[in-house]
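Visitor: quick one, structure for this:
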Amino acid sequence: MRVLHVVTLHTPSNDFGGPTRVALNLSKGLRRRGVDARIATLGDKFVGPLPSEVEGVPSFVHQARHVLPAFEVSGITSPGLLARARRMVRGADVVHVHLMRDLITLPFALIARELGTPLVVQTHGMIDPTEKLFAKAVDVLGMKRVLRGADAILHLTAMERDGVQAVVPGTPLGSFRRLVNGVQVQEPRPPRGDRPPTVVYCARVQKRKRPEDFVRAMPTVLARHPDARFVLAGPDTGGLTGPMRRLAAELGVAGALECPGPLGHAEVLALLRGADVYVLPSVVEPFAVSVLEAMSVGLPVVVARTGGLSPDVAAAGAGRVTDSLPDADNGPLVGQAVLELLEPDANEQASRAARQLVHDRFSIDAVVDTLLGVYGEVMARTHPRPAAVHGS
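Guide: Next up is the predicted model:
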């Protein structure tokens, strides 16, 4: 089976976050099953030639052209990649588009529909009703057509499914399938030993993820653990790293905060293995891959109750769930949750529960099993097509 994954952007620092990581995880999992999975994407911020493979996955990476800078990632494209799109789509048995309102994934999806190639779209919480004029125009010009014609629409949560449905009112979409995010189960992190307690935030540094709650939690934790370290890592897509440093200085805790910036995937896993608690304060978080990766090494997590993974974390005892609010200072609540998880017995129990939760519910192997079933369904509903060379 030949599967083409299409995702908007890949950068050395993973600026696009979850969708790219999901596309890579799924592609790697599929390739371990003997599926010829490949990725088509835009590349940006690379020094030297663009990669022809990403983490072992053959990839068609074309330089991003910022044709509509005001629209940020939605305004990038590549005439070269779009020129190859038809041949790539013809060469695939399934086209799996990580869909957003942009100038790459939407055109690929429209081409798949035109050519009759089985189309699976995955929205990652990025498609819901909006009053933005650009987005509404995109919906009229192509998004509604893609959603009505997709052979399967993958969603994480009921809220995401309902948001997608609301984009095409009056047309019930019967192609929804639930697919959770998955990660590879990792070797467990070693015991802390004599090192200071380490608390980590490792995600895009942007307003939606509320890094200020991470920083505002520091005084509460340092009052009991004055030697604790706090690491705020990730690409600064919201321009907030500087303000977070200044906030730490205002709170008198700047000396305990490290901001290493974006990290490669291997560096992320190393950071998680050397930590004691992972914190993602985001109040709106459909299904954070970063939380799954933390739990995959047995790292207890602190998440907001409104996050998509929070019920699973609470039920398994894999960390602490806080009643964080979007317009409040949630720092003390987050800090108290961190303190609870720094207690040795609580940390050990949550650590075992976190890794077991990933193993039982969110391993990439289980997710790929589900995905292969979806692919089988959509391929069975289409007529066989002549074989073609994949993406050449």
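Visitor: C-alpha from now on. contacts and neighbour counts both.
Guide: OK.
Visitor: you'd agree I39 is up against H5?
Guide: Yes - applying Cα atoms under 8 Å, one finds I39 in contact with H5, separated by 4.7 Å.
Visitor: to compare against the first, here's another:
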Amino acid sequence: MRIAHIVAYLSERGEYGGPLSVATAQAAALAQRGNRVDLYTGWDGKAEARVPGVGVYARRAYRLGRSKSFATLFSPSLMACLIRSLHKYDVVHLHLSRDLLTFPAAILCRIMGKRVVIQTHGMVKPDKRILSRLSDIPMKAIFRNAAAHLYLTDAEADNLRELSPRQHNLMRVPNGLAERSEQAVWPQDDHPEVLYCGRIHPRKRVPEFVAMAERLLSGYVKARFTIVGPDGGDLENVRNQIAASPYRNAISYEGAVAPGSVASRLRKAQVCVLPSENEPFPMAVLEAMSVGLPVVVTESNGLASSLRKADPAFVTGHSAEELSLSVQEILSSADRWALAAMRSRDAVRRDFNIRAVCDLLETIYAEANL
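Guide: So this is what the prediction gives:
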């Protein structure tokens, strides 16, 4: 099949996170199966625009005024590129959000008579603000015209039904990744690294990661604690917390990592910790597990039930004390860590396999063309 994926933003700092990771993972895996796949995206002009086996059409994206919101992203050159190219695809997979890039792309697909497969990644929710309610009018038409609408969680499906009560083509498709050949290893100096990887946003509760690190270091745990990711509004607070810590020499903020380098950075660590609450389906956690990295998440995480089956230490409460106990157990010995690493790899292979995702997608795409 000839498949186009459209996603809003590719940037050097990786701010767009999960939706971009999902889109690139799907595109690469579909291409590996012999499909012709192209990825269209807004671009910051700096990030390396390359996905193995996939044609990438990255066009400069801008934000209105001084806004930092993704909702204001727009790209006239990408729209022009889509106008020239959409006719040649059997199916268009649109990673849709309320922005000035993917939303116009959806309208363009409708004008050109292209039925699309839509995936919103939880980004399109009922919103009482006036601009959102106005955009809901064409949004409902876009939803009705879609060949399929992919969702991840029951909560996301409920939101979509509330936005468009006549939804009849909702299909659950999990996120997935391929297991990677390069894997994390136990450090020769027996000083493992504990990593946070994601946006530095209040919802992610990165200060709790710092508090967890302080508890472990005060208990004479020999480890390094590193925070990696772009600023999402809480970086100054986190930096101040680190500067005031008596253990600041063992806790550091490293900066952001380019999207294509996330897996390489993850495999240098020994544990990945995500302290956020009610995180629906964090791709950074799957990325970590794909390189054999044990993970620790809170019990409100959307992956909690699967991770608890893999290893009880992977899921814990929300406090710094509870997080520290899980990390301490995983790092209690090189053998215990190796067992956790093996269970991470096995969970990706069993529960989050990109091959199973592609089987579903190819069936959905084929039915879209009937």
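Visitor: quick one on the thing from earlier: now do the shared contacts for I39 and H5 of structure 1.
Guide: In terms of Cα atoms under 8 Å, 6 or more residues apart in numbering, I39 of structure 1 and H5 are both contacted by the residues A23, S27.
Visitor: how much space between H359 of structure 1 and E55 of structure 1?
Guide: 22 Å (Cα to Cα, to the nearest Å).
Visitor: so the equivalent of V164 of structure 1 over in structure 2: helix, strand or coil?
Guide: V164 of structure 1 maps onto L160 in structure 2, with residues paired by TM-score structural alignment. Using DSSP: H, G, I helix; E, B strand; the rest coil, the structure places L160 of structure 2 in helix.
Visitor: and the helices in the stretch 151-300 of structure 2, which stretches?
Guide: Along the stretch 151-300 of structure 2, the stretches classed as helices by DSSP state H, counting those that start in this stretch are 154-163, 206-218, 235-243, 262-266, 283-290.
Visitor: dump the ones you listed to TSV, plus distance to S67 of structure 2 and mean neighbour count.
Guide: As requested, these are exported to TSV (distance: least, Cα to Cα, whole Å; neighbours: other Cα atoms under 10 Å):
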stretch	distance to S67 of structure 2	mean neighbour count
helix 154-163	26	16
helix 206-218	24	22
helix 235-243	18	16
helix 262-266	26	20
helix 283-290	26	26
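Visitor: among the ones you listed, which comes closest to C197 of structure 2?
Guide: helix 283-290 (6.8 Å; Cα to Cα).
Visitor: tally of neighbours for R210 of structure 1?
Guide: Residues near R210 of structure 1, counting by other Cα atoms under 10 Å, number 18.
Visitor: measure whatever residue of structure 2 lines up with it to M112 of structure 2 for me?
Guide: Alignment note: R210 of structure 1 maps to R205 in structure 2; criterion TM-score structural alignment. According to Cα to Cα, R205 of structure 2 and M112 of structure 2 sit 44 Å apart.
Visitor: cool, G42 of structure 2 as well?
Guide: For G42 of structure 2, the distance to M112 of structure 2 equals 21 Å [Cα to Cα].
Visitor: the two: who's more crowded?
Guide: G42 (26 against 12).
Visitor: that one falls within a strand, correct?
Guide: Yes - when three-state DSSP is applied, G42 of structure 2 is found to be in a strand.
Visitor: if we can go back for a sec, so H359 and E55 of structure 1 - more neighbours on which side?
Guide: When neighbours are counted by other Cα under 10 Å, H359 comes out ahead of the other of H359 of structure 1 and E55, with 20 against 12.
Visitor: helix or strand right after the strand or helix carrying that one?
Guide: Following DSSP states H and E, one finds H359 of structure 1 within helix 344-361. Moving toward the C-terminus from helix 344-361 of structure 1, the next helix or strand (DSSP H and E) is helix 364-380.
Visitor: got the contact list for that next one?
Guide: 25-26, 29-30, 93-94, 118-120, 151-152, 177, 179-185.
Visitor: let's see it at 6 Å
Guide: Applying Cα atoms under 6 Å, 6 or more residues apart in numbering, the contact partners of helix 364-380 of structure 1 are D151, G182, V183, Q184.
Visitor: check stretch 254-265 of structure 2 too.
Guide: Counting by Cα under 6 Å, 6+ apart, E12, R13, G14, V228, G229, P230 sit against stretch 254-265 of structure 2.
Visitor: the last one pairs with which position in structure 1?
Guide: Residue pairing (TM-score structural alignment): P230 of structure 2 is matched to P235 of structure 1.
Visitor: how about the contacts made by that match?
Guide: D15, R204, G261, P262.
Visitor: the same query, at a cut-off of 10 Å, please.
Guide: 12-17, 202-206, 241, 260-263 (Cα atoms under 10 Å, 6 or more residues apart in numbering).
Visitor: tell me which entries of those residues lie within strands.
Guide: Assigned to strands by DSSP state E, the following of the contacts of P235 of structure 1 qualify: C202, P260, G261.
Visitor: buried members of these into ChimeraX, please.
Guide: Selecting only the buried entries of these in ChimeraX, with 16 or more other Cα atoms under 10 Å as the criterion:
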select :202,261
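Visitor: one step back: in CSV, list the contacts of helix 364-380 of structure 1 along with neighbour count and distance to P226 of structure 1.
Guide: Shown next, in CSV, are the contacts of helix 364-380 of structure 1 (neighbours: other Cα atoms under 10 Å; distance: Cα to Cα, whole Å):
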residue, neighbour count, distance to P226 of structure 1
D151, 24, 55
G182, 27, 36
V183, 25, 34
Q184, 18, 34
